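Colleague: Quick check, what structure comes out for this input:
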Amino acid sequence: MKIEQIYTGCLAQGAYYIVSENEAAIIDPLRETKPYIDRLEKDGVKLKYIFETHFHADFVSGHVDLSNKTGAPIVYGPTAKPEFDAIIAEDNQIFEIGKIKIKVLHTPGHTMESSTYLLIDENGKETAIFSGDTLFLGDVGRPDLAQKAANMTQEELAGILYESLQNKIMPLSDEITVYPAHGAGSACGKNMQKETVDTLGNQKKTNYALNQPNKESFVKEVLDGLSAPPQYFGMNVAMNKGGYESFENVMKKGKNPISVEDFENVAEQSGALILDTRNAAEFHKGFIPNSINIGLKGDFAPWVGAMIVDVQQPILLVCDEGTEEEAITRLSRVGFDNIVGFLNGGFESWQNSGKEIDTINRISAEEFAQKFNENSKVIDVRKESEYQAEHVNEAFQRPLSDINEWANSLNNDEHFFIHCAGGYRSMIAASILNSRGIRNFSEVEGGFNKIKETSVSKSNFVCQSKTH
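Modeller: Sure thing, here's the model as predicted:
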């Protein structure tokens, strides 16, 4: 028996590849199927089942494409109603793969169809659980995403999740390995550990959600501090439930090189958003006017999903040459399939053509320290938890994820500084503000991490554990 966790850091997502004898199973695959097909061919095994723990909200699964290519059926837990052929398993139903077995444990609460898959090895020993979004390491799945579909309140769903954990997960052996669908950084939970594999026994000791004295306390603690889910989540659920265009077609359409001469016309005619995926250090020095910067070398896909409201939005890409395919792949993982094409030759070709460019005023942390005074306006776009731990004295906490709510309140006649932790998020914010005509600001290179290193930081402007 072989179990391989295929972890994708950008999405903090774990898919699983399991082999026994000459058969295999895959749990919660990502959108692109080639990595799985390659593994199957290398191992000389047949894919017998594709298990889905639930209808995912934060990414588009590769289940439909993978099933079409291999003939393997898709398996969901009880109550699932996909709009394509699938096996809807019963609670405690057994599936055999080679000499091992997968037992379906219906564990509703995150969503009503959510199921945990219990692996029973060749010797009949319960060895591991693939817990989807029911149980994370350090946390449990948020119960506020499926309210509309389930026609329930988040409190009711949290109560159902409590019962699932108590009745289906907690009675299992402490020796069982927990393989969750997500790790730290995912928006599907709030308190996940950085590790991606653990024993159930350790989770029983360390996971706050498994250590609540009663259901009432569990509901209160699990719901406390949940931020609003990204807007693309609902659209990804719809794609996972209803099916989608094949990844190969999405890639073929997106890998469309567009000349500098045609780029502006295509943007105007298609209504496309110009998405510049270069890193912030390059972007700020020059970019196509009205471009939005979300760097490929970062949490690219989740931030695209958080910042761009509609997955159907036409997108034109500006990429470092040779990274176009990666950008299209990562966009497709979160359902952004409407890629019109990319600028042939990248930004350099635009610049060399003599066309208009724009810039962002980026300053160093030392320059910020020199200019900062009691009258300075500072906008911190980090998360609330980061801000509360430590922040610039009197800074306004304005999370990047809420930029559409606070951007219009800015006074363009009043200069302000803007920063995040390291410069990735603040450049996203800067590009969005700039595209809306808000330009009277300075973005701080290196963000708060560099601000803390300045010679005058502690004595003059860094304030710890102060809310604002």
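Colleague: use CA for all of it now, contacts and neighbours both
Modeller: OK.
Colleague: which residues in the stretch 151-300 of the chain form helices?
Modeller: 154-164, 200-206, 215-223, 233-242, 247-254, 260-270, 280-283, 300-307 (DSSP state H, counting those that start in this stretch).
Colleague: and residue 440, which of the ones you listed is closest to it?
Modeller: helix 280-283 (17.7 Å; CA to CA).
Colleague: and residue 38, which of the helices of the stretch 151-300 of the chain is closest to it?
Modeller: Ranking these by proximity to residue 38 (CA to CA) places helix 247-254 first, at 15.6 Å.
Colleague: let's see this one next to it:
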Amino acid sequence: MIIHQFYDTGLAHASYAIIRDAKMIVIDPSRDPQSYYDFAQLHEADIVGVIETHPHADFVSSHLEIHETTGAIIYCSKLVGAAYPHESFDDGDIIHLADIKLKAINTPGHSPDSICILLQDEDGNDQALFTGDTLFVGDVGRPDLRENAGNITAKKEELARQMFHSLRDKLMQLPHHVTVYPAHGPGSLCGKNMSPDLDSTIGRELRDNYALQITREDEFVKIITTDQPFVPHYFGFDVDLNKNGAPAFKQSVARVTKGNVDLEKGIIVIDTRTKEEFIAGHLKGAINLQDGGKFETWLGSIIEPHEQFYLIAATDGALAIVIKKAAKIGYEQNIKAALLTPLNANHTSAVIDLDAFKTSPNSYTIIDVRNRSEISEGKIFENALTIPLPELRNRLHEIPTGRPIVVHCAAGYRSAAATSIIAGRISSTPVYDLSEAITDFGLSH
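Modeller: Okay, the predicted model is just below:
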């Protein structure tokens, strides 16, 4: 038997292949199915099944495409209300993969339709648990993403109570040696306290996972429903897209218009070049969302699912990469056109005089665009106006314009995007990015 983990660092997403006797099942696949096809070919196996632990909010799955390409059966809970061809996979249901078994365990909590998958080896021993977004290494799934999305909606407090019982009555009763394979690692917005490790055991989680130490249901609900990360705009959109099944990856990406086009007014421009390139020359009003480790998350946090946008990159290769990253959250269909840096990208950005700012920071309006959880740990500038980046486009009217504006985050990535957003709307005063220089300043007391 082979168990293989595929890991997408950009979305902190783990998917899995299980092979037994030349037959392969994929669990929670990412948008591009090619790696699963390659793995199956490498091991001379046929993909016979795809299991979805729930309709994912933070990435688009290729379950429907794999089914249409290979004929593999899609398995998911009947509670999903899936619009694609599938077989229900709930408590008591078993998938036989040669002489091993995959057993469904309904584990509502992260979502009402979440399942975990218990693998039993050829001798009938419990060996591994694929936990989706129910149990992570060091954490459990957040319960607040299905209040307005999916076939079944539920308030976060209700889901947190269901999570408490899914954990205590089902998962925590499994043998301690069972390996835990979650759908996410650190950096995912589906939890708040994940370990850097990408697998664990039931015994280790019973010992080390803070959420499994909480024995009172009311206390568990209170802790699990507070201090969760922000929810990007695209999460509900992806739940519904996954419930219906996304179009095939390569074909959908290929349909994106590329090349020189006349840009329509009123459509957002996302410039993915480095901030140095952007500062030196860009289209007026463009947003500088640099290609990087979390590009997909920030794209879906700034742009709403109904919005079209233009995508700019410095080279053909860079452009292909960011189009594929947009597709990982289902946003390739929002791209009006993708193009290289236009010749008229000659609008420059204001550059801060750092010495002047350090001498008299109170002469500036300072905007802190970090996340709420970061701000709650302390402000870097006591008088800063706090507007987290995902909220910025809807709160620009709150920014006073009587003084020069300085924007900061924790390291420089988000402040580059935020500065471009503000400067695109406010032209009556300079807008500066404090960028990496923020590390010269400590938390205020």
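Colleague: Reformat the helices of the stretch 151-300 of the first structure as TSV; add mean neighbour count and distance to residue 145 of the first structure.
Modeller: Below are those laid out as TSV (neighbours: other CA atoms under 10 Å; distance: least, CA to CA, whole Å):
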stretch	mean neighbour count	distance to residue 145 of the first structure
helix 154-164	22	8
helix 200-206	17	24
helix 215-223	17	12
helix 233-242	20	8
helix 247-254	16	26
helix 260-270	14	32
helix 280-283	18	32
helix 300-307	21	15
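Colleague: With distance to residue 97 of the first structure as added columns, please give those in JSON lines.
Modeller: JSON lines is the format used below for these (distance: least, CA to CA, whole Å):
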{"stretch": "helix 154-164", "distance to residue 97 of the first structure": "26"}
{"stretch": "helix 200-206", "distance to residue 97 of the first structure": "23"}
{"stretch": "helix 215-223", "distance to residue 97 of the first structure": "35"}
{"stretch": "helix 233-242", "distance to residue 97 of the first structure": "24"}
{"stretch": "helix 247-254", "distance to residue 97 of the first structure": "27"}
{"stretch": "helix 260-270", "distance to residue 97 of the first structure": "48"}
{"stretch": "helix 280-283", "distance to residue 97 of the first structure": "47"}
{"stretch": "helix 300-307", "distance to residue 97 of the first structure": "33"}
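Colleague: Please identify the buried residues of stretch 350-358 of the second structure?
Modeller: residue 352 (16 or more other CA atoms under 10 Å).
Colleague: what does it rub up against?
Modeller: Contact partners of stretch 350-358 of the second structure, identified using CA atoms under 8 Å, 6 or more residues apart in numbering, comprise 279, 363-364, 430-434.
Colleague: show me the residues around residue 186 of the second structure that make contact.
Modeller: By CA under 8 Å, 6+ apart, the neighbours of residue 186 of the second structure are 12, 193-196.
Colleague: Give the buried subset of these as a PyMOL selection command.
Modeller: A single PyMOL command selects the buried members of the contacts of residue 186 of the second structure (16+ other CA under 10 Å):
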select buried, resi 12+193+194+195
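Colleague: ok, of the contacts of residue 186 of the second structure, which one's closest to residue 315 of the second structure?
Modeller: Taking the contacts of residue 186 of the second structure together and measuring to residue 315 of the second structure by CA to CA, the closest member is residue 12, at 26.2 Å.
Colleague: Go through the helices of the stretch 151-300 of the first structure and name the closest to residue 82 of the first structure.
Modeller: Nearest to residue 82 of the first structure, of the helices of the stretch 151-300 of the first structure and by CA to CA, is helix 233-242 at 4.8 Å.
Colleague: just to revisit the earlier point, can you select the buried ones from the contacts of stretch 350-358 of the second structure in ChimeraX?
Modeller: A single ChimeraX command selects the buried members of the contacts of stretch 350-358 of the second structure (16+ other CA under 10 Å):
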select :279,364,430,431,432,433,434
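Colleague: taking the contacts of stretch 350-358 of the second structure one by one, which sit in strands?
Modeller: 431-433 (DSSP state E).
Colleague: mind giving me TSV with the residues you listed and columns for distance to residue 346 of the second structure?
Modeller: As requested, these are exported to TSV (distance: CA to CA, whole Å):
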residue	distance to residue 346 of the second structure
431	17
432	18
433	18
